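A.B. asks: Have a look at this prediction, sequence included:
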Amino acid sequence: MESSNQKVILPLLTKKNISLFIKREDEIHPFISGNKYRKLKYNLVEAKRLGCANLITFGGAYSNHIAATAYAGKMANLKTIGVVRGEELIDKWQENPTLKFAHDQGMAFKFVSRSWYREKHTEKVQNELKEEFGDFYSLPEGGTNELAVKGCEEILTKKDAFFDVICSCVGTGGTIAGISNSAKDHQKVIGFPALKGDFLKKDIRKFAVQNNWDLITDYHFGGYGKVDETLIHFMNNFKRETTIPLDPVYTGKMMFGLVDLIQNDYFKPNTKILAIHSGGLQGVLGMNLKLEKKNLPLLMV
């Protein structure tokens, strides 16, 4: 499935003589959008090939991956189980739009403590899950594995060879690894992590076969899932000016960082940039619930 590239028109880009397009991966499917579609594609094929009836995955309360896996599993006639971080959600998951959506698609939940969750990939925990649910196909948190990277290698197409720089959000590293693997020799891949720290490079190197990428770690806004009024105003203004919606966890931070870099002459004039929209828009409703409780401005939907 191929997505369209939408040109971004902003006075700053004209002033700096920069060409910026956004690959609208968020539009390839209404519920399994962006990199989640790519990551799930070959994993679902493998689960069916192995004859698995159950699909287990892991995530937080507002996880794009949890929501997408629930819907994709339903379409593939697989029973899905979401292992969700946070025991406090057991009695109030119905108030969470992401979990309610996943439940409506047939996903069962197992709410676990944060300490249990940190051990989720150990043999001990995996055996506990098998005792409770029987045999299953396991997808890691965020969906990143070799098959997910294979799917993400299909994000770039022949027409994208036109660009000098490819920009990607970074969560678990699978998307940028896939993009890096399929990038052309003349292209530089830049990742914008949603998490603090430089530790992701080690994870990306497990899957990236080329050394054509780098991370810019200055735009995480305090870490995963954290936002402030500066980011909210930027995202709302960006949507008003371009019609393109962003999500607060990933693409909003990437675009904020990218625009800031352009403003500060990080790129040479005439540079042609393609930013990958990785979807995740389902998370806007949940974020607005959190912002409302804090009396902060809401994101446009």
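C.D. replies: Here it is on my side, so go on.

A.B. asks: going forward, measure contacts and count neighbours with C-alpha atoms only.
C.D. replies: OK.

A.B. asks: residue ranges for the strands of the stretch 1-150 of the chain, please.
C.D. replies: For the stretch 1-150 of the chain, applying DSSP state E, counting those that start in this stretch gives strands covering 5-7, 19-23, 54-59, 79-85, 108-112, 137-138.

A.B. asks: hold the first one in mind and look at this next one:
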Amino acid sequence: MTIISESPVQTINHELLSAQKLTLQIKRDDLIHPQISGNKWRKLKFNLQAMQQQGKTELLTFGGAFSNHIHATAAAGQLFGFKTHGIIRGPELDEHNPTLQNAKRCGMTLHPVNRITYRLRGESRYLAELQKQFPHAYILPEGGTNPAALLGCQELAQSLPTSDVIMCPTGSGGTLAGLIEGSPHSTTVLGIAVLKQAEYLIDDIKQLSRKARQQQNWQLLLEHHDGGYGKFSHELWEFCQTFTQQHAIPLEPIYSGKMMYALWQLIEQGFFAEGTRIMAIHTGGLQGLDGLKYRRLI
């Protein structure tokens, strides 16, 4: 199941970069597919292969009401012709939510659960009950992060031109873990945590990636969450809009926008040595802009 062979790399020209003799390129994974973009496709690709190998004809996964993962999984089901189920953190569904509306248009069956039940999404007993209830379903964790997902993010790392630093926004840790797995030891891999108190992700990343346990060439930066997951300041949103106007690269303030804002701050602070070649991964998620507009947050 392949959508596109590879996404383009775009070079950024800016006086701040020139002043410090830095090179910045952005991997435009937001352009992989209109709906199944960025790290969501990277994580789904090998999971869909595993689903086929196991003879499963449906896919069941988990997400919040505005989840990029739910959006992409539903679209993949429509594109490739398999049934999808979304366990949605509820307890009720907002019929006007644009993410959920799109998921339903793509044929996903939505199953709202209360928050207590939703917290069980990683528990083996609950997953066994779901498997019994949906015997033909391949069950994928929230956000799509598992060993198969890492293979897609590792493939992403191996597709990149030689860089000194690779950066990505970090939510569940799967993309960062895969980039560590696929990058040479000489490359520094930086994750920008998009949620508060994300120290626990360091252990999660080490569990996912053998190389993360063995090597010191990666770091998760914890101070650029801008208020926490799904939160952002007026300054961050202004930066996203300005960046989009200047470079024709759309940003949302939850993932890639937060990473780029952090990158700009790091450059201004002299974090990178002169001559550093930086590769920033645009992980998609632009559908989230519709949800932010719907909630009148932008």
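C.D. replies: Structure received. The structure displayed is predicted, hence computed values, not measured ones.

A.B. asks: tm score of chain vs chain?
C.D. replies: Scored against TM-score structural alignment, normalised by the length of structure 2, the superposed chains reach a TM-score of 0.93; 289 aligned residues with a C-alpha RMSD of 1.4 Å.

A.B. asks: any chance of the strands of the stretch 1-150 of structure 1 in TSV, plus distance to Lys92 of structure 1 and mean neighbour count?
C.D. replies: Listed next are the strands of the stretch 1-150 of structure 1 as TSV, based on distance: least, C-alpha to C-alpha, whole Å; neighbours: other C-alpha atoms under 10 Å:
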stretch	distance to Lys92 of structure 1	mean neighbour count
strand 5-7	39	15
strand 19-23	36	20
strand 54-59	16	22
strand 79-85	13	23
strand 108-112	11	18
strand 137-138	26	18
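
A.B. asks: chain center to stretch 258-275 of structure 1, what's the gap?
C.D. replies: Stretch 258-275 of structure 1 sits 22 Å away from the centroid of its parent chain (C-alpha atoms, centre = their mean, to the nearest Å).

A.B. asks: How about stretch 3-23 of structure 1?
C.D. replies: That offset, for stretch 3-23 of structure 1, works out to 22 Å (C-alpha atoms, centre = their mean).

A.B. asks: So what would you say the end-to-end distance of that stretch is?
C.D. replies: Stretch 3-23 of structure 1 has its terminal residues 7 Å apart, counting by C-alpha to C-alpha, to the nearest Å.

A.B. asks: so what corresponds to Asn35 of structure 1 in structure 2?
C.D. replies: Using TM-score structural alignment as the criterion, Asn35 of structure 1 maps onto Asn39 of structure 2.

A.B. asks: Could you count how many residues lie near that match?
C.D. replies: 29 (other C-alpha atoms under 10 Å).

A.B. asks: With Lys40 of structure 2 instead?
C.D. replies: 28.

A.B. asks: Quick one: residues contacting it.
C.D. replies: For Lys40 of structure 2, the contacting residues are Asn68, His69, Ala72, Gly143, Gly144, Thr283, Gly284, by C-alpha atoms under 8 Å, 6 or more residues apart in numbering.

A.B. asks: Determine which two of these are furthest apart.
C.D. replies: For the contacts of Lys40 of structure 2, the maximum inter-member distance is 14.4 Å, found between Gly144 and Gly284 (C-alpha to C-alpha).

A.B. asks: Excluding chain neighbours, what is closest to the residue sitting nearest the centre point of structure 2?
C.D. replies: Geometric centre of structure 2, nearest residue: Asn39, 4.7 Å, by C-alpha atoms, centre = their mean. Among residues not flanking Asn39 of structure 2 along the chain, Thr283 sits closest, at 5.1 Å (C-alpha to C-alpha, 6 or more residues apart in numbering).

A.B. asks: what residue of structure 1 takes the place of that neighbour?
C.D. replies: Aligned against structure 1 - with TM-score structural alignment as the criterion - Thr283 of structure 2 pairs with Ser278.

A.B. asks: Counting neighbours, what do you get for its match?
C.D. replies: The local packing of Ser278 of structure 1 (other C-alpha under 10 Å) involves 26 other residues.

A.B. asks: How about the secondary structure of it?
C.D. replies: What DSSP: H, G, I helix; E, B strand; the rest coil gives for Ser278 of structure 1 is coil.

A.B. asks: cool, Cys169 of structure 1 as well?
C.D. replies: Applying three-state DSSP: Cys169 of structure 1 is strand.

A.B. asks: Is it correct that it is in contact with Ala194?
C.D. replies: Yes: the criterion here is C-alpha atoms under 8 Å, and Cys169 of structure 1 meets it with Ala194 at 7.2 Å.

A.B. asks: Identify the contacts common to these two.
C.D. replies: In contact with both Cys169 of structure 1 and Ala194: Tyr250, using C-alpha under 8 Å, 6+ apart.

A.B. asks: the inter-axis angle of the top helix by length along structure 1 versus strand 19-23?
C.D. replies: In structure 1, taking DSSP state H as the definition, the longest helix is helix 34-49. Interaxial angle of helix 34-49 of structure 1 relative to strand 19-23 (axes from the mean of the first three to the mean of the last three C-alpha atoms, to 10 degrees): 30 degrees.

A.B. asks: tell me which residues of helix 34-49 of structure 1 are tucked away?
C.D. replies: Across helix 34-49 of structure 1, burial judged by 16 or more other C-alpha atoms under 10 Å covers 34-44, 47-48.

A.B. asks: what about that helix, how far off from structure 2?
C.D. replies: For helix 34-49 of structure 1, the mean distance to aligned residues of structure 2 following superposition is 0.8 Å (mean C-alpha distance after the TM-score superposition for structure 1).

A.B. asks: Taking their axis directions, that helix and strand 54-59 sit at what angle?
C.D. replies: Using the same axes, to 10 degrees: helix 34-49 of structure 1 against strand 54-59 is 150 degrees.

A.B. asks: Find the nearest non-adjacent residue to the corresponding residue of structure 2 for Phe21 of structure 1, please.
C.D. replies: In structure 2, the residue paired with Phe21 of structure 1 according to TM-score structural alignment is Gln25. Using C-alpha to C-alpha, 6+ apart and skipping the chain neighbours, the partner closest in space to Gln25 of structure 2 is Thr11 (4.3 Å).
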